[in-house]
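Visitor: Provide a 3D model corresponding to the input given below.
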Amino acid sequence: MPTLFDPVQAGDLRLANRIVMAPLTRNRAPDAIPTPLMTEYYTQRATAGLIITEATAISHQAQGYADVPGLYGTEQLDGWKPITEAVHDAGGKIVVQLWHVGRVSHTDLQPNGGKPVAPSAITAKTKTVLIRDGVPTFVATSEPRALDAAELPDIVHTYQAAARNAVETAGFDGVEIHAANGYLLDQFLKSGSNQRTDDYGGSLKNRARLLLEVVRAVAGAIGGGRTGIRLSPVTLSNDAYDADPQPLFDYVVKQLAKLNLAYIHIIEGATGGARDLPDRPFDYAELKAAYRAAGGKGAWMVNNGYNQELAEQAVKDGSADLIAFGKPFIANPDLVARLRGNAPLNTPDQATFYGGGAKGYTDYPSLYK
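Guide: From the prediction side, this is the model:
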């Protein structure tokens, strides 16, 4: 019977254990360029079976928060190289999360101060982060403009180019396509943010079209076995909402099953919040069954509020192959060893989550050296 600490195959990736470091935005990359401090941060956590980096912008237009890293410039790619090399030298595996925020942005962050882009010109009822007078500050998102259908092939190409650069230039083991939490691909999926009347709106198949085009393009560039995807069927994040998510996401995973992906990463419930939402019921077991019935062989990764007990049970009963931990990895660089030894966990300092330097980032103590 498998345990959290057993090795597992996820597509082309052979992972030392089933514990995954979830993507965690930390806003410590000025000018979107990864820093040496980030090298230390990720290397400290290289005992995870897999590290998924913080969400990383695929273009300037894709950026929605201050001081998040990118993949679209030479300096950015050069900044990632020592990070991937150090993680590999420490025996770890690392993939980068490809990010286009869509409407969850601000004109201050967009090329030439333009409007953020979205499936429809509907402002997200949420906030983003700007750096003002050196201080991370939450501000309301700006009104977006609706993307013209003629712009969408370029967005698909940008995802594909970012994936190729990530693997071939920056040295990542693969990529995770961020299609969750109310960002661009999720905005196209969900009826609350997509009110288009063309081939990318209306029916669930049309709303899933852009996501599937992106995944096919990325998998075509680097191989399905190095490609993962993150989905959040019912999260409340960033004003995300769909009127009927079960058939929508059942359809999506059935299509993804054909692409031989490394893994499917599912956020259960509200991202960083409640796992069960009475007003948004969703059957995650049905979702996984739909994926497997359609021939999907990728590892099934679950996320949101998992403690050691829940994680061990999910692996033991086969409901998940991989468990992603977020906040516990912020405060516990040696999380794998602590879980293995049933040791107490450090408590994360929420005041240092976004922006800053080493404090609350690389200075958490390890029990095991």
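Visitor: contacts and neighbour counts: CA atoms only from here.
Guide: Fine.
Visitor: all helices of the stretch 1-150 of the chain, in order?
Guide: 36-44, 74-89 (DSSP state H, counting those that start in this stretch).
Visitor: tell me where the protein has strands.
Guide: 8-10, 13-15, 19-21, 50-57, 94-99, 117-118, 127-132, 135-140, 145-146, 174-179, 227-231, 263-267, 299-303, 322-325 (DSSP state E).
Visitor: next, format the ones you listed as CSV and append distance to M38 and mean neighbour count.
Guide: Converted to CSV, the strands of the chain look like this (distance: least, C-alpha to C-alpha, whole Å; neighbours: other C-alpha atoms under 10 Å):
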stretch, distance to M38, mean neighbour count
strand 8-10, 25, 20
strand 13-15, 22, 17
strand 19-21, 14, 27
strand 50-57, 10, 23
strand 94-99, 13, 27
strand 117-118, 29, 26
strand 127-132, 19, 18
strand 135-140, 18, 15
strand 145-146, 34, 18
strand 174-179, 18, 26
strand 227-231, 22, 25
strand 263-267, 24, 25
strand 299-303, 23, 22
strand 322-325, 19, 27
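Visitor: the ones you listed into CSV, with extra columns for distance to P281?
Guide: CSV is the format used below for the strands of the chain (distance: least, C-alpha to C-alpha, whole Å):
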stretch, distance to P281
strand 8-10, 29
strand 13-15, 33
strand 19-21, 26
strand 50-57, 27
strand 94-99, 27
strand 117-118, 27
strand 127-132, 26
strand 135-140, 29
strand 145-146, 30
strand 174-179, 20
strand 227-231, 16
strand 263-267, 14
strand 299-303, 17
strand 322-325, 22
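Visitor: out of these, which comes closest to P82?
Guide: Across those, P82 has its closest neighbour in strand 94-99 (12.2 Å, C-alpha to C-alpha).
Visitor: what does the closest one rub up against?
Guide: 23, 50-58, 62-63, 84, 87-88, 159, 162-163, 166, 172-178, 183 (C-alpha atoms under 8 Å, 6 or more residues apart in numbering).
Visitor: before we go on, could you also do this sequence so I can check it against the first one:
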Amino acid sequence: MPSLFDPIQLGAIHAPNRILMAPLTRGRSTRGHVPTEIMQTYYAQRAGAGLIISEATGISQQGLGWPYAPGLWTDEQTEAWKPVTDAVHKAGGRIVAQLWHMGRIVHPDFLGGAQPVSSSATTAPDSAHTYDGKKPYAEARALTLEEIPALLDDYVKATRNAIAAGFDGVQIHAANGYLIDQFLRDSDNFRDDIYGGSPANRIRLLSEVAAAVAGEIGADRTSVRLSPNGNTQGTIDSDPESVFVPAAQALSDLGIAFLELREPGPQGTFGRTDQPKVSPAIRKVFKGPLVLNSDYGFTDGQATLDEGVADAIAFGRPFIANPDLPVRFSKKLPLAEAPMATWYSQGPEGYIDYPAA
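Guide: Coordinates of the predicted model:
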């Protein structure tokens, strides 16, 4: 079985190791969702990852509701990403852009007071992060059939901008209770049209987005993130295998570069569930590289590869305070911890000031 330090081909991307950097929202862009100069340093510091999956990046104003998160729908945003990807490439790394539409998780404050959209008229639990502090989520309205083509166009435009910005590929964020996940799982999708009801209908939007993105950039530079088990931001499914196995089959048939699964367990640090992992069933139908994520360390990450359960592991939080994580793993060095107070704060503290070992 391969080790975490062995190379892997992820579609068109050759990764020198199987220690991927998972997407991490860090909130260092401007209020106009434009990447800033310190993001060049941050990502370049972590170029030793086999592949960097960028922080979630909005495809449109309608889809972005996180303070100081970046976007990829304007020329200014696209131009500001160029020195970031260039810095990663000069440091010897590879980076893909994670494309994000948050759906009902977008607070109206980000939309000029307009109502957020989702698969159905539902309201997320808890509160939204806004520029004026936390506020209760608002009820979303259901996207109409007539609006779906424009949504697909937004994904295609963001993909085109990602190519122009120098990314090596894109990842479609279809996990964690955001828009596509709101279509996939039966806790939120109450539609009675071709996008609701049966699992085949609920995976339709994911399939259409993936096909549209692959048509723009190539399936071999397209990847997808799913979170098949457990509750994430109020989104859950009563029978995950019935939805996510055919979803994985459809993505396999499309020939995407790799599939990443965020699968918490009963002892999860951020999110925990007694719902069993769906990755064993997905492994049987998805023929491309399978990447697993959620609370992995070096030992259990390597064990997962040894068992043949996955082909690579995506590490998130460990990369925050350990920019040279693959080196620390290889030399069996202790890992630094990142205080949560600076995860989303503005400025360099807790962002680019973690030293290499």
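Visitor: now which residue in structure 1 aligns to I217 of structure 2?
Guide: By TM-score structural alignment, I217 of structure 2 lines up with I222 in structure 1.
Visitor: burial of the residue lying closest to that match once chain neighbours are set aside, as a residue count?
Guide: Nearest residue to I222 of structure 1, sequence neighbours excluded (C-alpha to C-alpha, 6 or more residues apart in numbering): R164, at 6.1 Å. Using other C-alpha atoms under 10 Å, the number of residues around R164 of structure 1 comes to 22.
Visitor: dump the residue contacts of R164 of structure 1.
Guide: Here R164 of structure 1 is in contact with 218, 221-222 (criterion: C-alpha under 8 Å, 6+ apart).
Visitor: got a ChimeraX select line for the buried ones in those?
Guide: Buried residues within those, by 16 or more other C-alpha atoms under 10 Å, are selected in ChimeraX with:
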select :218,221,222
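Visitor: ok, and the contacts of R164 of structure 1 in structure 2?
Guide: Retained contacts for those in structure 2, judged by both residues aligned by TM-score structural alignment, their matches' C-alpha atoms under 8 Å, are 221-222.
Visitor: check contacts around N322 of structure 2.
Guide: 328, 335-336, 354-356.
Visitor: pick out the most distant pair among those residues.
Guide: Between all members of the contacts of N322 of structure 2, the farthest pair (by C-alpha to C-alpha) comes out as R328 and Y354, at 13.3 Å.
Visitor: the more surrounded of the two?
Guide: Counting neighbours by other C-alpha under 10 Å for R328 of structure 2 and for Y354 shows that Y354 has the greater number, 19 against 16.
Visitor: how about that one, what's its match in structure 1?
Guide: Per TM-score structural alignment, Y354 of structure 2 is aligned with Y364.
Visitor: so that match sits against A331, correct?
Guide: Yes. Using C-alpha atoms under 8 Å, Y364 of structure 1 makes contact with A331 at a distance of 5.8 Å.
Visitor: okay, and the common contacts of these two?
Guide: Jointly contacting Y364 of structure 1 and A331 under the rule C-alpha under 8 Å, 6+ apart are N346.
Visitor: please enumerate the helices of the stretch 151-300 of structure 1.
Guide: Going by DSSP H, counting those that start in this stretch, the stretch 151-300 of structure 1 shows helices at 152-168, 184-189, 204-207, 209-222, 245-256, 284-293.
Visitor: how about these in JSON lines, adding distance to D317 of structure 1?
Guide: Below are those laid out as JSON lines (distance: least, C-alpha to C-alpha, whole Å):
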{"stretch": "helix 152-168", "distance to D317 of structure 1": "34"}
{"stretch": "helix 184-189", "distance to D317 of structure 1": "30"}
{"stretch": "helix 204-207", "distance to D317 of structure 1": "32"}
{"stretch": "helix 209-222", "distance to D317 of structure 1": "29"}
{"stretch": "helix 245-256", "distance to D317 of structure 1": "21"}
{"stretch": "helix 284-293", "distance to D317 of structure 1": "12"}
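Visitor: figure out which of these is closest to A324 of structure 1.
Guide: By C-alpha to C-alpha (comparing all of those), the closest turns out to be helix 284-293, at 15.7 Å.
Visitor: which residue in structure 2 aligns with the residue nearest to I222 of structure 1?
Guide: Aligned counterpart of R164 of structure 1 in structure 2: R160 (TM-score structural alignment).
Visitor: what's the burial count for the equivalent of K254 of structure 1 over in structure 2?
Guide: Using TM-score structural alignment, the partner of K254 of structure 1 in structure 2 is Q249. Using other C-alpha under 10 Å, the number of residues around Q249 of structure 2 comes to 17.
Visitor: out of the contacts of R164 of structure 1, the closest to G272 of structure 1 would be?
Guide: V218 (27.6 Å).
Visitor: confirm for me that that closest one is in contact with Q160.
Guide: Yes. Counting by C-alpha under 8 Å, V218 of structure 1 touches Q160, with 4.7 Å between them.
Visitor: for D250 of structure 1, see how far away the residue nearest to I222 of structure 1 is.
Guide: Separation of R164 of structure 1 from D250 of structure 1 (C-alpha to C-alpha, to the nearest Å): 28 Å.
Visitor: contacting residues for T53 of structure 1?
Guide: T53 of structure 1 makes contact with 22-24, 94-97, according to C-alpha under 8 Å, 6+ apart.
Visitor: again, only this time at 6 Å
Guide: By C-alpha atoms under 6 Å, 6 or more residues apart in numbering, the residues touching T53 of structure 1 are 23, 96-97.
Visitor: okay if I get the residues you listed as a markdown table plus distance to A351 of structure 1?
Guide: Below are the contacts of T53 of structure 1 laid out as a markdown table (distance: C-alpha to C-alpha, whole Å):
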| residue | distance to A351 of structure 1 |
| --- | --- |
| P23 | 18 |
| V96 | 25 |
| Q97 | 24 |
